[in-house]
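Student: Quick one, fold the following:
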Amino acid sequence: MTSPTPAPLPKYEDKSQDLHDLGGDEKGPEPNLLDASAVDAEKEFTVEENRALLKRIDWYLMPIMAMTYGIQYADKQSISNSTLFGIADDTHLHGQQTAWLSTIFYLSYLVFEGPMNYIMQKVRLGLMVLRTLIGGFESCISPGFLMIVASWYKREEHGMRSMIWMAQNGFFAIFTGVVTYGIGVATQNNGGIAAWRSINLFLGGMTSAWAIVLFFLLGTPDEVRWLSPEQKKQAAARIVSNQSGGGGQSEWKWSQVKEAFLDPQIYCYFLISFLADVPNGGYGIFGGIVTKSFGFTSLQVILLNMPGGAMGGSFNVLSGYLAGKYKNTRTYYMAFSMIAGTAGLLVAALLPQEHAYRWKKWGGLLCMSIYSTAVFMGWSMLPSNVAGRTKKSVASTMSFVGYCVGNIVGSQLYQAKDAPLYRPGLIASAICFGLTFVVIFILRFYYIYVNAKRDRQARELGLTVEEMERLGKINGENDLTDIQNPYFRYSY
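Tutor: Below you'll find the model as predicted:
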């Protein structure tokens, strides 16, 4: 694979040259782009004013995004709990048909992923149909939220904010567990409608109701109604320092599409999403059955899943906080989550399937519960490190294609003949986590190499840090990519 060559630094005396001479070959629509003088707009506002605005943004966006991500996760994962309460028997599923309920979800996610991202840039059979619709509608949430974070927050704020809403996968597992346990007990004691039907009706109804709230409150700085015109200007000025362009719309640039497909970092993000989500695709639907095979009842499994949710969500938030506090440490937390995931799965898969080992095997799965940090932290790095509006959209799509394909492959690794432990699937998942660990450090070393090379060129030309930052901001707001912009520095 031949990677695009980063644009060389211009000579010191030529800093005022036309910005697109630095490597860009297409100009976006000027009304949507800030001119060079606008890069100093943030200086018009005091530190106190910026702090107050950030607080207002956080109080509006974080609860909304966290609630949305948690609800969609709970709705999506209802299939896992449903397998514990007889959905396969009631709907006459057999063999690999249960696995296909997960596969069809991610197939529809994959099909809708590209069109949804393009739109954001520009402006049984019954069970199968429902899972397809859920996957299609969900396909815009994760990439859309990453674009929202990039359009509201500075680069150093991306990690913590992204991890807050992504962590709801874990925290809502607790909420879902409580609901599922209550429904399961009520059905067991009183009969009536099947527990798996009640679970899906409740979670699906909650998702539909929340969508109405979301419609009126979420958007980019230009779109929301809860900021004044002056605050919208301030919000736009805040993110100029990202050097990756704003969150607004722009024309589609095919040169940036080509660059994305030649950029090594994009393939690293694709591989991280693919490899780390192979385990998710299988364990996400069969995890309850695996845990039950250790010697627990269905209701006990519901309760035992809650600590894993708490542990996963807490580690996501903690890693986001530490990443914001200590520069260039995100890949370390990603790698650690893969070590824990690999070890945990091997413990669950390889220890004897005997009653005396059930708590040790459950402990392995508990350690594995922090694996999502690698995927989520990787997603939060993408808008920080990919500049150019079209390129960013393509990179996001490629990453989520990896996510979908990984989940599709993972769901088929858990074969009916291997039930209920699914040992081959667990071992294959552990191998994928190990490979993800390797890719994470390849990405880290690539960023270190490119940053060092650009720093060396800047020193040779006598550019100050302030000059590089200003020129980088101008290039970013004129829609130059991270490769075209020689003043861009990667974070890792």
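Student: rest of the way, CA atoms for contacts and neighbours
Tutor: OK.
Student: longest single helix anywhere in the protein?
Tutor: Criterion DSSP state H: the longest helix present in the chain is helix 423-461.
Student: Which strands or helices does that helix pack on?
Tutor: Under the contact criterion of 3 or more C-alpha pairs under 8 Å, 6 or more residues apart in numbering; DSSP states H and E, helix 423-461 touches helix 264-293, helix 330-350, helix 389-413.
Student: Kindly present these as TSV, with separate columns for distance to residue 79 and mean neighbour count.
Tutor: Putting the helices and strands packed on helix 423-461 into TSV (distance: least, C-alpha to C-alpha, whole Å; neighbours: other C-alpha atoms under 10 Å) gives the following:
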stretch	distance to residue 79	mean neighbour count
helix 264-293	6	24
helix 330-350	21	22
helix 389-413	13	25
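Student: Adding distance to residue 447, write those out as CSV.
Tutor: CSV is the format used below for those (distance: least, C-alpha to C-alpha, whole Å):
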stretch, distance to residue 447
helix 264-293, 8
helix 330-350, 11
helix 389-413, 16
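Student: Could you find the closest non-adjacent residue to residue 270?
Tutor: Leaving out its chain neighbours, the residue that sits closest to residue 270 by C-alpha to C-alpha, 6 or more residues apart in numbering is residue 399, at 4.4 Å.
Student: residue contacts, that neighbour?
Tutor: Shown in contact with residue 399 (C-alpha atoms under 8 Å, 6 or more residues apart in numbering): 266, 269-271, 273-274, 379.
Student: and what of residue 415?
Tutor: Applying C-alpha under 8 Å, 6+ apart, the residues near residue 415 are 95-96, 422, 425.
Student: What residues of the longest helix of the chain count as buried?
Tutor: 423, 425-437, 439-441, 443-444, 447, 450-451, 454-455, 457-458 (16 or more other C-alpha atoms under 10 Å).
Student: How about stretch 243-256?
Tutor: By 16+ other C-alpha under 10 Å, the buried positions in stretch 243-256 come out as 243-250, 252-253, 256.
Student: same thing with stretch 316-333?
Tutor: By neighbour count on 16+ other C-alpha under 10 Å, the buried set for stretch 316-333 is 316-321, 323-324, 329-333.
Student: Would you do the same for the sequence below? I want to compare the two.
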Amino acid sequence: MSNIGGSYEKKGDQNAGITLSEIDSHADGESILLSQNGKLVKAGDRDEAMLLLLQHQDHSIELDLEKDRKLLWKIDWYLMPIMCLLYCFQYMDKVSNSYASILGLRSDLEMKGDMFSWSGSAFYLGYLFFEYPAVRILQKFPVAKAVGIFVVLWGIVLCLHSVPNYAGFITLRTILGMLESSITPAFVIITGQYYRKEETFLRTALWFSSNGIGTIIGSGAIAYNILEDEKNYSLAAWKLVFIITGALTIFLGIIILVHLPDSPANAWFLNEEEKLLVVARIRANQQGFGNKHFKWNQFKEAFLDIKTWLFFFTAITGNIPNGGLTNFSSILLTSDLGFSTKKALLMQIPNGAIEFVVCSLFAYFSKYVKSRMFWAILALWISVLGQLLLSFASNNKVQLAGYWIQAVGPVSFICILSSVASNVAGHTKKTTVNAILLIGYCVGNLIGPQTFLASEAPHYSTAKTCIAVFSLLSAVILILIFVTYWFENRLKDKRENDLEKEKFGEIQHIEFADLTDKQNPYFRYSF
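Tutor: Next comes the predicted model:
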């Protein structure tokens, strides 16, 4: 038997087997962790994982390969299905605008010129405006409870999309974007809480690529079947799309509130020993569960870190194509490729299947070629090939093949999200970088629909050119991120001298002291 975090040794694990130091209590009752040489780590600076350790300082456990395997399976079983389902629904809700566009939405709300383009951009205006407040809410309040409330509210807003005028519709699209802005940063935080660095890419791929399942359900199971039985309904088909998806989302929000734990420390499906084993298995991440205290030094570091801005610009360039295709794919399939409305809805099902299956496979292959950046760059180049076929091929079958091929592109954004989960340490810094990344995501998705100029319908030549060019730029930035990680790891290796060890080496449980990736000399970037 060994102490918490103890005997299970895995390549890359650091500080395993360190025992808890003496606890001293100040007059105000605040507990302080003492290092062996008397240095202090204040309670306000500690991570929630460290607090869990302190509550069980006399508890000895042993983490071996078999226990680790069973625990990982259990975490996957209880978290992944609900996270995948929620991400499926948030994408389905977002692209309901695209399905509704060919079911009578544009004619009923008298949309002319670029009015439909703005219905797509309005969502991301709300997302952009509320992104940083959303991540601060997620840091300050219990993550899962905040997300559950957001989900229920956006389900209600989605139901209300069946409005009689354009102004009301635009307003609701903006509010929907505000509410949905919480999901991705919350999932990045949750993924980082339970999984090791090498595990985050596949798990992020599973929940993010569930967008593809949302496409299958939204276009095939909902929009297509509504269109089939359109004459049997008293409401317009496009209104039913919003009402049905909204009602399903409200139900899912209630499940989130009941099922999803706020952190491993209060996970209802883990016993006390398993909670401590989660702490032990994520030691090598050099970060814990999270910290509720806002820290200005970490906030500043997030803005001064070059990687933050590489994330930001790859999010912009990668999501200009996404923003355009998310809102205009149905219109392209009908007006440019010549499919009927029903056929266009069915043709989006393979696109969703490819996104879910192939994106997940690319992440799985990182077990064999251990570089998520390699797989992300490869997937993005394949996606660019598909975009070139969609944009410039003369045969509509080849264009359709290009539309399906480009569905592997999200691997690049999945890579960036998993990098934030595993490569950005310090909870205030992580939430800030998360917000900046997703602001870039919003900007890209705002610009995307505006590249579809009404004057260029039905072929939209400017939009097609932008799709290919900005994806190429995104691939270049991914390469720069790869080089930056390699270079900074080399610098850290050179600086890990006796002075650094004297300064940091004796602090007990340094990985749970809520230090940033730059502050912690033991932190190494995985790429």
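Student: any idea which of the contacts of residue 415 of structure 1 is closest to residue 146 of structure 1?
Tutor: Of all the contacts of residue 415 of structure 1, residue 425 has the smallest distance to residue 146 of structure 1: 30.7 Å, by C-alpha to C-alpha.
Student: so what corresponds to that closest one in structure 2?
Tutor: Using TM-score structural alignment, the partner of residue 425 of structure 1 in structure 2 is residue 463.
Student: Could you check how far residue 406 of structure 1 is from residue 222 of structure 1?
Tutor: As for residue 406 of structure 1, its distance to residue 222 of structure 1 is 35 Å (criterion: C-alpha to C-alpha, to the nearest Å).
Student: do the same with residue 36 of structure 1
Tutor: Distance of residue 36 of structure 1 to residue 222 of structure 1, given as C-alpha to C-alpha: 20 Å.
Student: now residue 59 of structure 1
Tutor: To residue 222 of structure 1, residue 59 of structure 1 is 18 Å away according to C-alpha to C-alpha.
Student: of these two, who's got more company?
Tutor: Neighbour totals were compared for residue 59 of structure 1 and residue 222, and residue 222 leads with 17 against 11 (other C-alpha atoms under 10 Å).
Student: mind listing what that one touches?
Tutor: Each residue near residue 222 of structure 1 by C-alpha under 8 Å, 6+ apart is listed here: residue 232.
Student: State the distance from the aligned residue in structure 2 for it to residue 314 of structure 2.
Tutor: Aligning on TM-score structural alignment places residue 222 of structure 1 opposite residue 265 in structure 2. Counting by C-alpha to C-alpha, the gap from residue 265 of structure 2 to residue 314 of structure 2 is 34 Å.
Student: which secondary structure element contains the closest residue to residue 260 of structure 2 other than its chain neighbours?
Tutor: Leaving aside its sequence neighbours, residue 260 of structure 2 sits nearest to residue 144 (C-alpha to C-alpha, 6+ apart; 5.8 Å). Using DSSP states H and E, residue 144 of structure 2 sits within helix 143-159.
Student: Now tell me what touches that helix from outside.
Tutor: 93, 137-138, 172, 175-176, 179-180, 182-183, 186, 242-257, 260-263.
Student: Alignment lookup: residue 526 of structure 2 to structure 1.
Tutor: By TM-score structural alignment, residue 526 of structure 2 lines up with residue 491.
Student: Next: residue 69 of structure 2.
Tutor: So residue 69 of structure 2 corresponds to residue 51, using TM-score structural alignment.
Student: Neighbours of that match, how many?
Tutor: 12.
Student: Quickly find the element holding it.
Tutor: Element membership for residue 51 of structure 1 (DSSP H and E) is helix 47-76.
Student: In contact with the corresponding residue of structure 1 for residue 435 of structure 2, which residues?
Tutor: Residue pairing (TM-score structural alignment): residue 435 of structure 2 is matched to residue 397 of structure 1. Listed by C-alpha under 8 Å, 6+ apart, the contact set of residue 397 of structure 1 reads 113-114, 117, 143.
Student: go on, residue 298 of structure 2?
Tutor: 426, 428-429, 516.
Student: again with residue 180 of structure 1
Tutor: The neighbours of residue 180 of structure 1, taking C-alpha under 8 Å, 6+ apart as the test, are 81, 199, 302.
Student: which of the residues you listed has the most neighbours?
Tutor: The most crowded member of those, judged by other C-alpha under 10 Å, is residue 81 (29 neighbours).
Student: which one is it nearest to, not counting chain neighbours?
Tutor: Distances taken as C-alpha to C-alpha, 6+ apart place residue 288 nearest to residue 81 of structure 1, at 6.8 Å, with adjacent residues excluded.
Student: Please verify my assumption that the one you found contacts residue 84.
Tutor: Yes: at 6.7 Å, residue 288 of structure 1 counts as touching residue 84 under the criterion of C-alpha atoms under 8 Å.
Student: got any residues that touch both of those two?
Tutor: residue 298.
Student: helix, strand or coil for residue 24 of structure 2?
Tutor: Classification of residue 24 of structure 2 using DSSP: H, G, I helix; E, B strand; the rest coil returns strand.
Student: what do we get in structure 1 for it?
Tutor: Under the alignment defined by TM-score structural alignment, residue 24 of structure 2 is left unpaired in structure 1.
Student: Just the element for the residue lying closest to residue 24 of structure 2 once chain neighbours are set aside, please.
Tutor: In space, and not counting its chain neighbours, residue 24 of structure 2 is closest to residue 32: 5.6 Å by C-alpha to C-alpha, 6+ apart. In this structure, residue 32 of structure 2 is located in strand 31-34 according to DSSP H and E.
Student: What lies in contact with stretch 130-142 of structure 1?
Tutor: With contacts defined as C-alpha under 8 Å, 6+ apart, stretch 130-142 of structure 1 is touched by 69, 72, 76, 101-102, 104-113, 116-117.
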